[in-house]
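J.: The following comprises the amino acid sequence and a computationally predicted model.
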Amino acid sequence: MTVEGLGLACRRICSVGLGGVRPAAFAGPAEVVGWFGALQAQDYHPAKWAVAQRLGPGVTDADLDRAFDDGAILRTHVLRPTWHFVARADLRWLLELTAPRVHALNGYAYRRGELDGPLLRRTADLIADAVAGGNHLTRTEIAALLARHGIVARGFRLGYILIHAELERVICSGPLRGALHTYALFEERAPRAASLEREAALAELVRRFFASHGPATAKDLAWWSSLTRADIATGLSLVGEALESTDADGVTYWSAPGHDPVPAASPEVRLLQAYDEYIVGYRQSKYLLDLGGLTPAAPDRPALPNGVVVVDTQVAGRWKRTVRGGAVMVEAVLYRPFDAAERAALQAAADELGAFLGARAVVSARLL
């Protein structure tokens, strides 16, 4: 574990809004999501927790549901073939920039589902007509609609019909209907979302990624955004002094310029969901999360919880939550022994989760 690596990790955890002096005073969920550009959200409930952790104490699960229902944050396929939260104002330009790349990545799936261009355009038109006028429909209702028009749409095939319609800016997330997600017409849900010229969009996405994830590398951004290395180089050339670079071990890291952040008091334990941006936002430099090499000794297994326990900047275990009878049970599997201060910080992190869910937190921890 090098001093240089720890320095990069300390700067990074502040950039992602999890430690020390935060990069911005986030006024609400849309500001958190907008800071990143897009925040991975294929699991809706854990993704809400990721947003809440950047907002601090007092934010509840119901607050995030309201922001989602109101459309302040939307959930759609963008950047990669998975769901992300996106701020309403950013939805159009992000899709215009990245949808062609995601379509290309989806090419095999479209062919496997026998989803050619004419059929996908027909399904998009049918869905658009059906959800117009605020008639938000669930996935099951859309499947039934298509079936009435003689189109087989279930399972894998239905999923890619919906992804295509999202990427084409036909639909996006609507408000929840109880526990069910709905789809809404894009133009009704985000009517004032702005377009950007392609070069301006490239520069903006590159700037936001490195400001919110930095220090990070161009290969990290390529993974996160699906952009080509040529597009990333163009974006870097356009941002000018909005970013600065640092070389470490022959690798160039980019970040927003500024003073080194003030680290949080140690130890600080964070219970991160498995797809938190601090976990999934990197490819080349993901090793900065585990400078002690604990993860290779603890490979994923079906019985192992899938959340990530982080102490200060480093992975230290896994966790899962179970809500039952007014309590949230936090089960932690630790990769190394915790001292008394770390155990107290683990309980404090669980209490934060409990406050978010409106439940009492009960922690159990065992060594792997």
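T.: Structure's in. What do you need? Numbers count the residues shown, from 1 in each chain.

J.: drop to CA atoms for contacts and neighbour counts, all remaining ones
T.: Fine.

J.: could you pull out the strands for the stretch 101-250 of the chain?
T.: Assignment of strands within the stretch 101-250 of the chain using DSSP state E, counting those that start in this stretch yields the ranges 137-138, 171-173, 182-185, 244-248.

J.: Can I get the ones you listed in JSON lines including mean neighbour count and distance to residue 217?
T.: Output for the strands of the stretch 101-250 of the chain, formatted as JSON lines (neighbours: other C-alpha atoms under 10 Å; distance: least, C-alpha to C-alpha, whole Å):
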{"stretch": "strand 137-138", "mean neighbour count": "21", "distance to residue 217": "39"}
{"stretch": "strand 171-173", "mean neighbour count": "26", "distance to residue 217": "31"}
{"stretch": "strand 182-185", "mean neighbour count": "26", "distance to residue 217": "35"}
{"stretch": "strand 244-248", "mean neighbour count": "14", "distance to residue 217": "9"}
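
J.: before we go on, here's another structure to hold up against the first:
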Amino acid sequence: MPRVLGRRELNRALLARQLLLRRHRMGALETVEHLVGMQAQAPNPPYLGLWTRLEEFDFDEPGRLLHERKAVRMVLMRGTLHLVSARDAVALRPITQTILDGYLRTQRGRDLDGVDLGELREYVRELLAAAPLTDKEVRTALAERFPGHDAERLNWAARCMLPLVQVPPRGVWGSSGLARHTTLDAWLDEPFAEPDAERLVRRYLAAFGPATVRDAQHWSGLTRLDEVFARLAPELVTFEDENGRVLYDLPDAPRPDADVEAPVRFVPEFDNLTLSHADRARIVSEEHRKRLFTVNGIIRAAVLVDGFVQGMWKAEAKRGAATLRIEEFAPIPAAAREELTAEGLRLLEAAYPKAADREVVFTR
């Protein structure tokens, strides 16, 4: 019979692979690749996610990688925006394109009756290859080229069909401005890799395992991964969770004991830590998940105590003062509150070095 892994054992395995049991001496690019990208609907969360995982993190480093085209922001897993290395951009988009193709087959896609999608794709490709443009600029051009059709719907369809990247300064810490897009091939001038679903599953397990097939599908947005796991089975090890579900893993991946100490951590909005399993019990209870995940798709920043989500947090700087507010889901023990206060002050110092005053505040 396969060994049963309890909730705390799965928690410690996830934290170890997510670089959250201790800080690591790694560069930002290496870390982003290890994590198979960082979800990035908002510009700043990946920076905070790197800070909480790394020693001596430089907030300017990811911005340099974007400007140097060693990293990009683009739609990948689950059809959501991710910060990934350039190497992963050309490797992952051919696999995840099927997700976006599926969107085009939905009712919203069928609303495009009468539009030559091939013509639309090539027109927008040429448009964005010439110069990065905002969505508004693309919609204006589409309204002229395809009169009588909804320009917003046309732009949505083009974004599904084309591998677009957000160009800097969007996504650079401390910068602002509208998102501008160009095509990945125009930005990198590198060929796409052949789709390799088996490699994708191995990398998912390295960053998020042990996991079920359904977990991997939930993280990636892909379907029929049971066929991929079946091909990989001879090189994987299997366990069961407390509900009897089969968990797959890489033989040499870390699986710490359940009683390994887990330090407090501040996990940013949209972090894949809370998004990458169909069963999230290894990191957040269902009761707490309902508070962390909003009905309009916002995933709030999470406070980890003893490895599990025990609250939410938000940091802001106004008039020279930086404040980190922690909303507890349940009373946090005094020792953990002290750790969170110290960790929160370090975060504020790193993120807002010019602030004259810094404070960590707890609320219920």
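T.: Now that the structure is in, tell me what you want to look at. Note that the structure is a prediction, hence the values are computed from the model and not measured.

J.: Would you tell me which of the strands of the stretch 101-250 of the first structure gets closest to residue 284 of the first structure?
T.: strand 244-248 (12.8 Å; C-alpha to C-alpha).

J.: Please tell me which residues of the second structure that closest one aligns onto.
T.: Strand 244-248 of the first structure corresponds to residues 237-241 in the second structure, going by TM-score structural alignment.

J.: coming back round to it: select, out of the strands of the stretch 101-250 of the first structure, the one closest to residue 340 of the first structure.
T.: When those are compared (using C-alpha to C-alpha), the closest one is strand 244-248, at 34.4 Å.

J.: got the buried residues for whatever helix or strand comes next after the closest one?
T.: Downstream of strand 244-248 of the first structure, the first helix or strand assigned by DSSP states H and E is strand 251-255. Neighbour counts over strand 251-255 of the first structure (16 or more other C-alpha atoms under 10 Å) mark 253-255 as buried.

J.: Which residue is most remote from the mean position of the first structure?
T.: Distance from the C-alpha centroid of the first structure, by C-alpha atoms, centre = their mean, peaks at residue 150 (35.8 Å).

J.: What's the separation between that one and residue 122 of the first structure?
T.: 12 Å (C-alpha to C-alpha, to the nearest Å).

J.: Residue 215 of the first structure maps to what in the second structure?
T.: Counting by TM-score structural alignment, the partner of residue 215 of the first structure is residue 210.

J.: so its match sits right up against residue 251, yeah?
T.: No. Residue 210 of the second structure lies out of contact with residue 251 (C-alpha atoms under 8 Å); the separation is 10.1 Å.

J.: the more surrounded of these two?
T.: A count of neighbours by other C-alpha atoms under 10 Å puts residue 210 above the other of residue 210 of the second structure and residue 251, at 29 against 11.

J.: ok, and the closest non-adjacent residue to the more buried one?
T.: residue 249 (4.7 Å; C-alpha to C-alpha, 6 or more residues apart in numbering).

J.: tell me the contacts of the one you found?
T.: 205-206, 209-211, 236-238 (C-alpha atoms under 8 Å, 6 or more residues apart in numbering).

J.: Of those, which are still contacts in the first structure?
T.: Shared with the first structure under both residues aligned by TM-score structural alignment, their matches' C-alpha atoms under 8 Å, the contacts from these are 205-206, 209-211, 236-238.

J.: picking up where we left off before, between the buried residues of strand 251-255 of the first structure, which is closest to residue 182 of the first structure?
T.: residue 255 (37.0 Å).

J.: how close does the closest one get to residue 194 of the first structure?
T.: Between residue 255 of the first structure and residue 194 of the first structure the computed distance is 26 Å (C-alpha to C-alpha).

J.: One more: residue 154 of the first structure?
T.: 33 Å.

J.: neighbour-wise, which of these two wins?
T.: Taking neighbours as other C-alpha under 10 Å, residue 154 of the first structure and residue 194 compare with residue 154 leading, 17 against 13.

J.: check contacts around that one.
T.: residue 143.

J.: mind checking how far it is from residue 135 of the first structure?
T.: Taking C-alpha to C-alpha, one finds residue 154 of the first structure at 21 Å from residue 135 of the first structure.

J.: which stretches of the stretch 251-364 of the second structure form helices?
T.: Ranges of helices in the stretch 251-364 of the second structure, per DSSP state H, counting those that start in this stretch, are 286-292, 334-351.

J.: How about the first one, which residues are buried there?
T.: By neighbour count, with 16+ other C-alpha under 10 Å as the criterion, the buried positions of helix 286-292 of the second structure are 288-289, 292.

J.: any chance of the residues you listed in CSV, plus distance to residue 4 of the second structure?
T.: CSV is the format used below for the buried residues of helix 286-292 of the second structure (distance: C-alpha to C-alpha, whole Å):
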residue, distance to residue 4 of the second structure
288, 25
289, 24
292, 28
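
J.: Cool, thanks, talk later.
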